[in-house]
Structure formats: C-alpha cells, structure tokens
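1. Below is the sequence, then the predicted model.
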Amino acid sequence: MSSILTPNIVSLLITTAFNVLLAFFILSKNRKSPVNRIFSFLALGVALWSFTNIATQIVKTVHQGILWSQISYLSTLIIAVSFFLFSIIFPEEEKMSKSRFFIPVIIAAIVTSVLLFIPKFVIETVTLSPWKIMTNRGAYLYTASFVGMLLFSFGNILRKYRQLKGEQKAQIKFVLIGTLATATIGIFFNLLLPIFFNYYGLVWFGPNAGLVMVGFIAYAVIRHHLFDIKVIATEIFSILISLSALIDALLSQTPTEFTLKFLLFSAISLFSILLIRGVLKEVKTREQLAALTEKLQKANDDLQKLDKAKSEFISIASHQLRTPLSVIKGFVSMLIEGSYGKIPDKGKEILSKIGASSDRLNRLIDDLLDLSRMEGGQMKYEWNFINLAELAGSVVDELQPQADKKGINFKWLNQAPEKMFVRADKEKLRQVVMNLIDNAIKYTSKGFVEVKLVKTPENQARLSVKDSGVGMDQEEMNLIFGKFVRGKKTPRLWTEGVGLGLYVARKILEEHKGSVWAESEGEDKGSTFFMEIPVY
C-alpha cells in the first residue's frame, strides 16, 4: 500500500498525537486521582485505535494486516472498559468495586481480548487492496461484548444524570453528549458497515470521531474545573498548531518550501513555549491567591465564631449580674429609708455611693445586653411618636444634681417648636440622650455643659451637647463611635467605662434613620456631640 501521507493518515496522526499528549498531561497533574488515571487510559485507547488504523493502511503483508486488525479491535475494547470504569467513578470518585457490573465486565473484557488473538476465531483474514477484514462468527461475540460494555456505561451515566444536581449534572451532560456521539459514529462506521455490510472505506472516520468524546469530556473537565483548565486548553491548542505546521512542512514539494515552512514551524513552537510559560505563571499566581483567599475566609469564619461566642458570653453574664445588682440596689434603698433602723449620715453617704455605683453598673449591663442583641439580630424596638423636647428635658432634670455636685454650669436650651414629634423607641432614645449628656458631665471637670435642641431646615430634630471638657483630636473623633473605644484622656477621668455607650448610641440612631457625630477643636478645648433624627 502507498506510504504517502494522505489526508486520512494526517488526520489520524493528529488524533493520535492529541490523545497521547492529553493523556500524559492529565496524568502528570495528579497521578493518584482515579479520574485522572482512567481518563488518561481512555485517551490512550483512542490514540491506539487511531494509530492501528494508520498501520492497517500501510502494512505490506496479510500477516501484518491481521495483527494490526487484532490490535485495533483490542483498542476499542480498551476504550469500552475505560469508559465503563470512568462512568463508575466520575464525578465523585466512587470505588469501582461498588458497581455490581464491575466483575462481569472485567471478565468479559479479558475473555474477549484472549479470543481476539485466537487464529481465525474473530478475524478470518484480510485483503490489502482494497483493504478489508473478513470476520468469523467470533466477531458477533466481540460485538456483543463491546456493545454490552457501552450499555452498562451509559446506564451508569444516565442514572447519575438523573440523581445529581447543579455542577455535577452539567459535567455528566457533556460526558453523555460526547460519548453518545462517538459511540454512534464508531459503531456505524467501524462495526455495522464492516461486519454486516463488508464496507471498510470509512473505518478511519471512527477513530477521528474519538476526538468528539475526548473533547466533550475535556470540556466538562475544563468548564467545571476538574483539572488545570487554562493550562490544558493552552497546551493542547499550542501542540495542535505546532503539529499542523510540522505536518505541513513534511508535505512540502520543494526544498525551499520545506525550509520556509520549517522556519514557520520553529517560530510557532517558540511562541507556543512562551505562551505556555506565561499561562503557567498566571495559573500559579491564581492558585496562590485562591489558597490565600481560602485561608482568609477560614480565619474570618473563626473570628465570626469567636465573636458569636463572645456575644453569647456577654449576654449570659449580663443576665446573671442583673439580678444581684437589683437586690443590692433594693436593700441599699431600704437601708437609706430606715427600713432596718436608723443609719448615721456617714453611713447614708456610703450607701448612696453604693447605689450610684449599682446604677452605673446597671447601665453598663444594659449596654452589654444591647450589644449582644444587636450582633445577634435580636434587638427589638417599640415604635411610637414622642416629644423629643420632653424626653431630653427629663434627662436634663435627672442629671442636674450630678452637674451641680461638680460645680458645672449646666444649661438646657430648648429652641424647638412646641410640638416636635419623632418616631422612636422611647426607652432606647432616652438611653442615647442620657449617654451623650452623662458623658459630657463626666468628662468635664469645670466650666459648662450646654444641651440644645433645634429643628433644622432639613426637617431634622438636632440635639447638641457642648462641653468645656477634655476635647479630642481628629483621630479620636474618627474612632470614638467604635466598639470598645475610649478617648485618650477619658480613662484618667473615669475609670469605669468600657467604650460601648457611643457605639450602642450610634447603632440605635441608625435604626431610627438618624445619625450621631462629634466635633472638637482639639485636646482640652471641649467637644460637641450631635444627634439628628427625622421629625414627623
């Protein structure tokens, strides 16, 4: 037979090279993965099928023709067995031994492979020109074995397609389409036409159709990230282009044409190497970023768990503290009132300090409980329309003795309309106002504290609390409303705070569609805290 590179042989060479390269590349990515191993075995089976079809077109003797035909039949069995194993383990890497058809299929494959090489059992003889294979009755057994393996394989694939969902179902769909197309083409051109119609003119078409199966499975792999998709796609593309250029050069008619085309092949190969290196570098960088992102995500999850545990601890501890504090406050009040006998003035003074400390601790517990509820999404509000001037005035009256005791000039300037209502939770809004005014008094040693309420042109109720206290720099103003944040000088003036009051106030006002902020000209120049809430 002619040894000239015909289009049929060129196409089969490309198919062979493509599958061999793909098989070894995927195997090199993860030698321990069953999916990688079986897929590589499947691709090598297609490569062997293609190569044996080349061999049958260039053999010189009948003996060689029979041998290569037997190997060709064996290669299709390798494909069938590989596809069967692939259908078991893909995409979840299940154990092959779990399938009840595993042992029967393997036994059938071994028996059929042995029968193939028994003289004249499956293949009677061959003719070289025109190429034909004369089969015997054993060919029907071979066909039944081959088709049976395919049916078992498609049964596995269809079952998984019905059971799986999402990404895995999409993977199975592409495998199903590719293998069905290849099986249909292969059975028609390489089994039905040769065995039943004695026509061998298109047997080369089946191995080339193997590219459809490998291509669709590779697409499932590439599309859904089972292997290193970008590298695979780039290397396959580069290899195919380079191989095409080389074959084109080998088919040259003159030395000049060969030289030019070989130079083109060299240039394409060099470009392909540079391209693959670039892609490998990019993929490596992305893998490192992905690994770092995964670590950061895990760290974030751990922090969230710790934060949740902290909130739960705060909630439990706060509830446990509230009861004894209430008891202490109750007994202190009864002692001061003389319920247990007359108490000296010095004793009453001490008891009053105990009561005041209990009140402060109760407010701290309230802040901690509010923080816990906010972070747990369990904060509840009872919405009503309230007069903000009356609420602020009552807070001023309550804190007046505290200001008088420190000798501070305490002013209340109500410049709001007589009836200015806001929609709010009365107790929580009172907590905010109390916090702002109480802080101003606590952190002002001398001078004044001025509380003013106005209505802005934007229809907002604005409450400002101005003091002549410790003041703040710009950095403190940016941080003061954070969680567990205190000013630089405040610990020296007031050691009992934990930096929660302003944070809770900000969160409460945000739920009221309001805002809070601070202004100061600097340290020791006083501060002004503002809160705004919509007027209704």
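-> Thanks, I have it.
2. CA atoms for contacts and neighbours, from now on please.
-> Fine.
3. And the most centrally placed residue in the chain, how far from Gln288?
-> With distances taken as C-alpha atoms, centre = their mean, Glu294 lies nearest the centre of the chain, 8.2 Å away. With distances taken as C-alpha to C-alpha, to the nearest Å, Glu294 is found 10 Å from Gln288.
4. likewise Lys426?
-> Counting by C-alpha to C-alpha - Lys426 and Gln288 are separated by 53 Å.
5. ok, the two, which is more surrounded?
-> Lys426 (18 against 12; other C-alpha atoms under 10 Å).
6. ok, second structure coming up, stack it against the first:
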Amino acid sequence: METSIQTFVELCQWDAARFLIVSDNVFAPLIYYSHFFALIPSFLIGLFVFLRNRKSLTNQVLFFITTVFSLWVFADLVLWANEEPHLIMFFWSLQVIIEPLIYAACVYLIYVFVTKKDLDLKRKIGIAVFLIPTLLFASTKFALTGFDLTNCYRETGEGPLTLYGYGIEVVYLLWILIFAFGKFQSVGREERKQIILITTGITLFLLALVSGNIVGSLTENWSVAQIGLFGMPIFVSFLAYMIVKFKAFNAKMIAAQALVFALAMSVLGILFVRTIDNIRMVALGTLILIIIVGYLLVRGVKREIEQRERLAELNISLRDLIKQRESLVHLITHKVKGSFTRTKFIFAGLLDGTFGQITPEIKKVAEQGLDFDNGGIETVDLVLNVANLQNGLIKYEMRPLDFKDIVVKTVEDKRLAVEAKGLRIEASVEKDSYRVTGDAFWLKEVVNNLIENSIKYTKEGKITVALSDGGKILLSVKDTGLGITPEDKEHLFTEGGRGKDSVKVNVDSTGYGLFTVKMVVEAHKGRVWAESEGEGKGSQFYVELPIS
C-alpha cells in the first residue's frame, strides 16, 4: 500500500513542500497572502491582549480563540501546500476538531464578556458536550474515510462526523445570538453597545470561517473563497474599537500598535511571492501606505487615551477639591453656628432678666437680635443638612407611618406664624389615613419647608395645604403670593437656586430649602414639582409619594 501511494505521488508530480507549507502546489499567491493576513494579526493581537492582563478570564478566552484559529489557518495552509498523504490526513483531522472548538470557545467568550464572570460547571459541560463525538471519532473513518487516490487533488473523503461538525456549529451560532438578544433586553444603553459590537464581531468571524468552504464548493473558484479568511481581521477591528471605546480587555495602546504591526508584516510577506508581475512594487507601496496610516492611527489613539487618562486625573483632583470644600464648609458652618449660639444666649439673657432690667428700646433690639440668631442657626443647619444628604451621611429611618399626622401637626405648628403675618391657613384632608413608608423627621421637614416658603412669599390671602389619594399620595401647598416666573422656575429645586424676584422679597434666601425637599422626596421614591400661572398669581407646590 505504501508503495502504491508513493507511486501515485510520483505520477501526480506534486512539488515537495519545504517547512510543511512552502511549495509550488499552492497555485495562487493569494492563498499565501490570505492565510498570513489572517494568521499573524490574530495571534499577535491575542498575545498582546493576554500579556496586558493575564488574570482576566476574558483575555484568556480571547487568546485561546486567536491561538486555535491561527493553528487552524496553519493546518489549512499545510493542506494547500503539502504532498504527503499522511500529513494531509493528520491536518485535515485536526481541522475537523478545531473548527467546532472555535465555535464553542466563542460561546464561552460572549458569556464571560457580557456577565463579567466565569460560567458554572453545568453550563461549561453544556457547551462542551457537543464536542465529545468530534474528539472521540476525529481519528476514525467516521471523520475521514481515507485519502482519495482517484485524482491528483490531494483530498480526503469526509465521513458523517464532518456533517455533524457543521450541525453543531449552527447550534453554537444560534446559541450566541439567542443569548446576546436575551441580555440585550435587560441591560443599560452602554452595555447594549458592547453586546452589539461583540456579537457582530463574533458572528462575522464565525461566518467568515466557514464561508471559504461554502464559496469554494459552490463556485469551484478557490481564489475567491479566500475572502473567508479575512473574517478574523474584521473581528479584530471590532475588538480594537472596543479596546479604545470601552476598554473591554484593558489592552489600551499596545493592542492598536500590534494590529498595525501585524498588518504591515503580513503585507511584507508579499515581497517574497515572485509569480505576480510587479508584486514587489505593489507590496512596497502598500507597506509604505500602511506605515503612514498606522502611524496616524497610533498617534490618534494615543492622543485619545492620553486625554482620557488626563480626564481621569482631573476627576481625581476634582474629588479631592470637593472633599476639601466639604471639610471647609463643615468647619465654617460649625464656627458660625457656635458664634450664633453664643450671641443667642446673650440676647436671651437680656430678655429673661439675667443681666438685670433693660429699657423697652433695648428689649426690642434684643428680640430682633434673637430672631436673627435663630434664622442664622437655621440657615447653617440647612447648609449642613444639604452637604450631609449629598454625601449620604444621613441615614433615613424608614418606617410605616401616617402622613396625615405629620401634615396636620405641621399645619397647627405653623398657624401662629401664619396668623401673625395676617394670613390664613387651611388644611384639606380627604381621608382618615395616608400610609407611607418613610422617615417621620425628614418628611416633616419637607412639609415645614413648603409651608415656610409660602409664608415668606405671600403678603396677603391664604395658604391651603391638601392631601389626596389617587393611586399615590399627593400633598399640595398652594398660596396667593408672589408667584413664579418661567425664568425663576428653572432654578427651583437646584442647589443654591434662587429666583430673581424671590431675593427681592426674602434677602436671606439661600436656595437650599427646596433643594433639600427634592433630595428627601426622591430618597422616598417620590417626586416634587411646582406650578404657577405667573408673577403675582400665587404658587402651587406638589409632593407625590408611593402608598405603603
């Protein structure tokens, strides 16, 4: 048998391959170009990504895919170039194993990439179980029936295992698409972009991997069929974009440099192909172009990365400045509050006779001073509360409570202040109970702040506080006061936001009161807003809270 095969090889006059892949059996230089174009970039990009973060599971899986794909490309080139039947049988069997293995690894890759964690053992077994028949029977006649001695095409007969391999490849591809679609529905906008890119890249890569055989079999034009091997650079292009855009594999600049280097090296290989007229001039011009474009690409990517890293440094500096500002605010406010407290005791002492009898004129001044001190202390407390709420230092004691009790009590507490200004206050409560889950202290602050706001900006008329239940609890505080202009409305509920007209009426306005209301209401999963028909037509403030 060995003698007959050797005689057959001599009759077909095949060229003896050097280094397994160099021979005149390769009928078109494009075969070499397409294979090296796919092999070099895939391996180098995978290697560089892996070396940048060896502990990353995503990087490890990607490197495995690119390495195995490079081995598949090399095996395919051996089939094109080699004349030894036993080597052709071996590398053909190797391809039978590698091709579905790449598909399985791509399923694993998209799982790890999207979920950011490893798969459990059950899912790993689920992916690998389809490969068991291929691994068990790849070296038997179920995979390859034998070397074809009926012609000089250097082919083998394919068994049923090859068709099985095509079948599980379809299963793996559908698996990827279904998983990606499912995850796409349940993630945010940025994650959706990443899923679209990784799924598109993997799908193009896998389709391109098998398209060569399909195109070649249908057209019998194996030069055209080489377009399939360009699938890996397409995948790498998606990968390079994701590295820059999303930092998906933490490879940054080195991966982009590796891509350009690999492409340049693959084109450089054309210089050694001598069967195409003027190939050296064409390849040299292309190489120069790639060097120029590659330089511009690397410089542009490097500039973008430097800007991002600079921005990250500025963000760190900004956080430090914010912390310093917060520390300064706390220091100043505590000092100011201490001063207000000390002068408050002095004015209180004057009024209660601690310092002896005082004249009516001094008593009036002391009363004004005490009012100013109380207002200053309230302002300091307000600023401190805002800072603490923003930093999450205040923990809400969420408990079931009746919001009606808070509203009614706050209205009664404010009645004297309202009537002292010559105003009226009315409470309209439709039901006996309004159950919410919240912090009683801070919800009282919300109601108190809104009523105080109406008192300050209403010269005459009345204030109406109402509670209603329309699926959610709605608190409304309406007044017949100053009203809100469209311009001032934009500044409501913002930090330090004060209206132009509100400052004229209340020079002590800080703009932190309504901002506090907004933070507290949102912490209770509610919303707050204001309405007004315009200047001089009163205001309506609304707070909506979920029913417990």
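-> Structure's in. What do you need? From a predicted model like this one, the values you see are computed outputs, not experimental measurements.
7. Quick check: TM-score for this pair?
-> The TM-score (TM-score structural alignment, normalised by the length of the first structure) is 0.57; 383 aligned residues with a C-alpha RMSD of 4.9 Å.
8. rewinding a little: the second structure: which residue goes with the residue nearest to the centre of the first structure?
-> Using TM-score structural alignment, the partner of Glu294 of the first structure in the second structure is Asn315.
9. Assign its match to helix, strand or coil.
-> helix (DSSP: H, G, I helix; E, B strand; the rest coil).
10. Give the aligned range of stretch 23-32 of the first structure in the second structure.
-> Against the second structure, stretch 23-32 of the first structure falls on residues 46-55 (TM-score structural alignment).
11. And the contacts of the matching stretch?
-> 56, 59-60, 62-64, 66-67, 249-251, 254-255, 258 (C-alpha atoms under 8 Å, 6 or more residues apart in numbering).
12. and what of stretch 109-121 of the first structure?
-> Residues from elsewhere that reach stretch 109-121 of the first structure, judged by C-alpha under 8 Å, 6+ apart: 70, 73-74, 77, 81, 122-123, 135-139, 141-142, 145.
13. Mind checking which of those are buried?
-> Applying 16 or more other C-alpha atoms under 10 Å to these, the neighbour count classes 70, 73-74, 77, 81, 122-123, 135, 138-139, 142, 145 as buried.
14. The helix or strand hosting Ser42 of the second structure vs the first structure, average distance?
-> Assigned by DSSP states H and E, Ser42 of the second structure belongs to helix 29-52. Its matched residues in the first structure lie on average 1.3 Å from helix 29-52 of the second structure after superposition (mean C-alpha distance after the TM-score superposition for the first structure).
15. List the buried residues in that helix.
-> The neighbour-count criterion (16+ other C-alpha under 10 Å) identifies 29-50, 52 as the buried residues of helix 29-52 of the second structure.
16. next one: stretch 367-375 of the second structure
-> 369-370, 373-374.
17. quick one: that stretch to chain centroid distance?
-> With C-alpha atoms, centre = their mean, to the nearest Å as the basis, stretch 367-375 of the second structure stands 52 Å off its chain's centre.
18. same thing with stretch 468-479 of the second structure?
-> Centroid separation for stretch 468-479 of the second structure versus its chain: 38 Å, with C-alpha atoms, centre = their mean.
19. for stretch 12-32 of the first structure, same thing?
-> Distance, centroid of stretch 12-32 of the first structure to centroid of chain: 30 Å (C-alpha atoms, centre = their mean).
20. hey, where'd the strands end up in the first structure?
-> Counting by DSSP state E, the first structure has strands at residues 123-128, 131-135, 383-387, 409-414, 421-425, 448-455, 460-467, 515-520, 527-534.
21. Tell me which of those strands lies nearest to Thr490 of the first structure.
-> strand 527-534 (12.7 Å; C-alpha to C-alpha).
22. Could you tell me where the closest one falls in the second structure?
-> Going by TM-score structural alignment, strand 527-534 of the first structure sits over no part of the second structure.
23. relative to strand 460-467, how tilted is that strand?
-> On the basis of axes from the mean of the first three to the mean of the last three C-alpha atoms, to 10 degrees, strand 527-534 of the first structure is oriented at 170 degrees to strand 460-467.
24. residues in contact with Phe410 of the first structure?
-> With C-alpha under 8 Å, 6+ apart, Phe410 of the first structure has these contacts: 400, 403-404, 448-451.
25. Perfect, that will be all.
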